[in-house]
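Colleague: This is the structure alone, sequence omitted:
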């Protein structure tokens, strides 16, 4: 199989980027990577993840074959074949869909249990609806997205660069000092999924606390949101 010439590939990206009056940071922002990653591509030190090839080609207004060949004149017949090859990540999406069905079942059971808790708090303990309406609505939205829509695997360029920002759809996460990679991301995501459910369960209990203890409880919530993520990250760099 023909190998990609990293130097030629990188020079071509740099050329096309400059033709569009974009800085390395501009290009990095468009494909959600660091400027350092773009710099490595352009210097021929590394190649982007396969999932970035089509977005890069579209941003630079070149064909996929031209991008990989590092030149303008290419065989047009090769374009369709190459696009099919890049499309192999569709298999990953199918696999992810199967996993989502399993997660969906678990999530529905958990949410049903939370609803039962809220009903008991309302009926038996006369807790006002306002105490669990907000955490309930936000919890359902965030837990559904975290459990079903956020991918457990990051593109390989996260393993090659120190990136502290993750963007998947509407999900955004940026933490100073935390560098996401495939060693820590699944563990961090698992923690966030569990944390949001626990928050839905525990938060309404604040309705039984006075103002002093309610403030302490809020501080605990904030600490337990971020501190474990830092710990997980440090242990799995």
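Modeller: The structure has been received and is ready for your questions. Model, not experiment: these values are computed from the prediction.
Colleague: only C-alpha atoms for contact and neighbour calcs from this point on.
Modeller: OK.
Colleague: how many neighbours does residue 118 have?
Modeller: 21 (other C-alpha atoms under 10 Å).
Colleague: which helix is the longest one in this protein?
Modeller: For the chain, the helix that runs over the most residues, judged by DSSP state H, is helix 89-123.
Colleague: Name the residues that touch whatever helix or strand comes next after that helix?
Modeller: Using DSSP states H and E, the next helix or strand after helix 89-123 towards the C-terminus is helix 130-148. For helix 130-148, contacts defined as C-alpha atoms under 8 Å, 6 or more residues apart in numbering pick out 100, 103-104, 107, 111, 118, 189, 192-193, 196-197, 199-200, 203-204, 206-207.
Colleague: Determine the set of other helices and strands touching the next helix or strand after helix 130-148.
Modeller: Moving toward the C-terminus from helix 130-148, the next helix or strand (DSSP H and E) is helix 157-160. Counting contacts by 3 or more C-alpha pairs under 8 Å, 6 or more residues apart in numbering; DSSP states H and E, helix 157-160 is packed against no other helix or strand.
Colleague: If you count neighbours, what's buried in helix 157-160?
Modeller: For helix 157-160, the neighbour count (16 or more other C-alpha atoms under 10 Å) marks 157, 158 as buried.
Colleague: Name the residue most distant from the centre of the chain?
Modeller: Using C-alpha atoms, centre = their mean, the residue of the chain lying farthest from its centre is residue 124. It sits 40.4 Å away.
Colleague: Distance-wise, check that one relative to residue 114.
Modeller: 15 Å (C-alpha to C-alpha, to the nearest Å).
Colleague: Which element, helix or strand, includes residue 167?
Modeller: strand 165-168.
Colleague: now do residue 234
Modeller: For residue 234, the host element (DSSP H and E) is helix 211-235.
Colleague: which helices and strands sit right next to that helix?
Modeller: Other helices and strands packing on helix 211-235, by 3+ C-alpha pairs under 8 Å, 6+ apart, are helix 185-202.
Colleague: Can you list the buried residues in stretch 203-223?
Modeller: 203, 204, 206, 214, 217.
Colleague: Second structure for comparison follows:
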């Protein structure tokens, strides 16, 4: 079976990119991927998603066949049946490899989610035993923790990593998937900023899950029960706002 030589593919990609005069960042922007992804392809560390082969070939002015074989093919030359079969087998192998990489990433994210949830639970339990649990760990606190856990699970485990093409062709400021919906005025989602939005969402949601118990406990101890009873609603509001600000910054910066 024909297997794509990653190093040869990377060298050919590097050659084509330089011929076109593109930087890694410019090529990445045209494909709506990160420049780190392009760097990995060129260094032979990974291969592009099979869905990117067509657009990548078009941008670089070669055919998908030439891209997969990592060499230019003259128009006079015709491929034999065996070469065609090998090429198709290589494409299938590439697709299988992509799926395995996605499964590995999904497992890592699942482990991250479980570890953060366990850490927050242990932290909350430990702080409640030290005193002040009724004042600190109120309905507002558990509402915020539950909301961040729910959205954190979505960002980590269920959110699609790419958006439909019409997001790149139109200015759309919302995204919905099942019961989940993100709607931010002034922000336009597309495949250029979506990976950054997902990353920001994962970090901020799970970060609040883990650090909110300790943050609330320290505020309570430093400022006192009277202050906490009067202003804890504002603290909860500030925490909620903190979940949106990184998403807006990530989206606008990479829009």
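Modeller: Cool, got the structure. Small disclaimer: the values here were computed from a predicted structure and weren't measured.
Colleague: picking that back up, residues making contact with the strand holding residue 167 of the first structure?
Modeller: By C-alpha under 8 Å, 6+ apart, the list of residues contacting strand 165-168 of the first structure from outside reads 32, 150, 151, 172, 173, 174, 175, 179, 180.
Colleague: now it: which residue numbers in the second structure?
Modeller: Alignment note (TM-score structural alignment): strand 165-168 of the first structure is matched to residues 174-177 of the second structure.
Colleague: what about that stretch, how far off from the first structure?
Modeller: With mean C-alpha distance after the TM-score superposition for the first structure, stretch 174-177 of the second structure departs from the first structure by a mean of 1.4 Å once superposed.
Colleague: Narrow the contacts of helix 130-148 of the first structure to just the buried residues.
Modeller: Among the contacts of helix 130-148 of the first structure, those buried by neighbour count (16+ other C-alpha under 10 Å) are 100, 107, 111, 118, 189, 192-193, 196-197, 200, 203-204, 206.
Colleague: could I get those as CSV with distance to residue 85 of the first structure?
Modeller: Listed next are those as CSV, based on distance: C-alpha to C-alpha, whole Å:
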residue, distance to residue 85 of the first structure
100, 25
107, 35
111, 40
118, 50
189, 30
192, 34
193, 34
196, 38
197, 39
200, 43
203, 48
204, 51
206, 54
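Colleague: Name the nearest of those relative to residue 82 of the first structure.
Modeller: Taking C-alpha to C-alpha as the measure, residue 82 of the first structure lies nearest residue 100 of those, at 29.0 Å.
Colleague: dump the residue contacts of the closest one.
Modeller: Residues in contact with residue 100 of the first structure (C-alpha under 8 Å, 6+ apart) are 147, 148.
Colleague: Aligned against the second structure, show me the partner of it.
Modeller: By TM-score structural alignment, residue 100 of the first structure lines up with residue 106.
Colleague: now do residue 191 of the first structure
Modeller: Matched across to the second structure, residue 191 of the first structure falls on residue 200, judged by TM-score structural alignment.
Colleague: can you pull the contacts of its match?
Modeller: Residues near residue 200 of the second structure by C-alpha under 8 Å, 6+ apart: 246, 247, 250.
Colleague: give the contact list for residue 152 of the first structure.
Modeller: Counting by C-alpha under 8 Å, 6+ apart, residue 152 of the first structure touches 185, 186, 189.
Colleague: hmm, 10 Å instead?
Modeller: Listed by C-alpha atoms under 10 Å, 6 or more residues apart in numbering, the contact partners of residue 152 of the first structure are 96, 146, 182, 185, 186, 187, 188, 189, 190.
Colleague: Type out the PyMOL command that picks the buried ones from these.
Modeller: Selecting the buried subset of those in PyMOL, with 16+ other C-alpha under 10 Å as the burial test, is done by:
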select buried, resi 146+182+185+186+187+188+189
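Colleague: which two in the contacts of residue 152 of the first structure are spaced the farthest apart?
Modeller: 96 and 188 (18.1 Å).
Colleague: Among the contacts of residue 152 of the first structure, which one lies nearest to residue 67 of the first structure?
Modeller: Using C-alpha to C-alpha, the contacts of residue 152 of the first structure come closest to residue 67 of the first structure at residue 182, 26.8 Å.
Colleague: What residue in the second structure is paired with the closest one?
Modeller: Matched to the second structure by TM-score structural alignment, residue 182 of the first structure sits across from residue 191.
Colleague: Look at its match and tell me its secondary structure.
Modeller: coil (DSSP: H, G, I helix; E, B strand; the rest coil).
Colleague: in terms of contact, does it touch residue 28 like I think?
Modeller: No - counting by C-alpha atoms under 10 Å, residue 28 is not a contact partner of residue 191 of the second structure; they are 11.1 Å apart.
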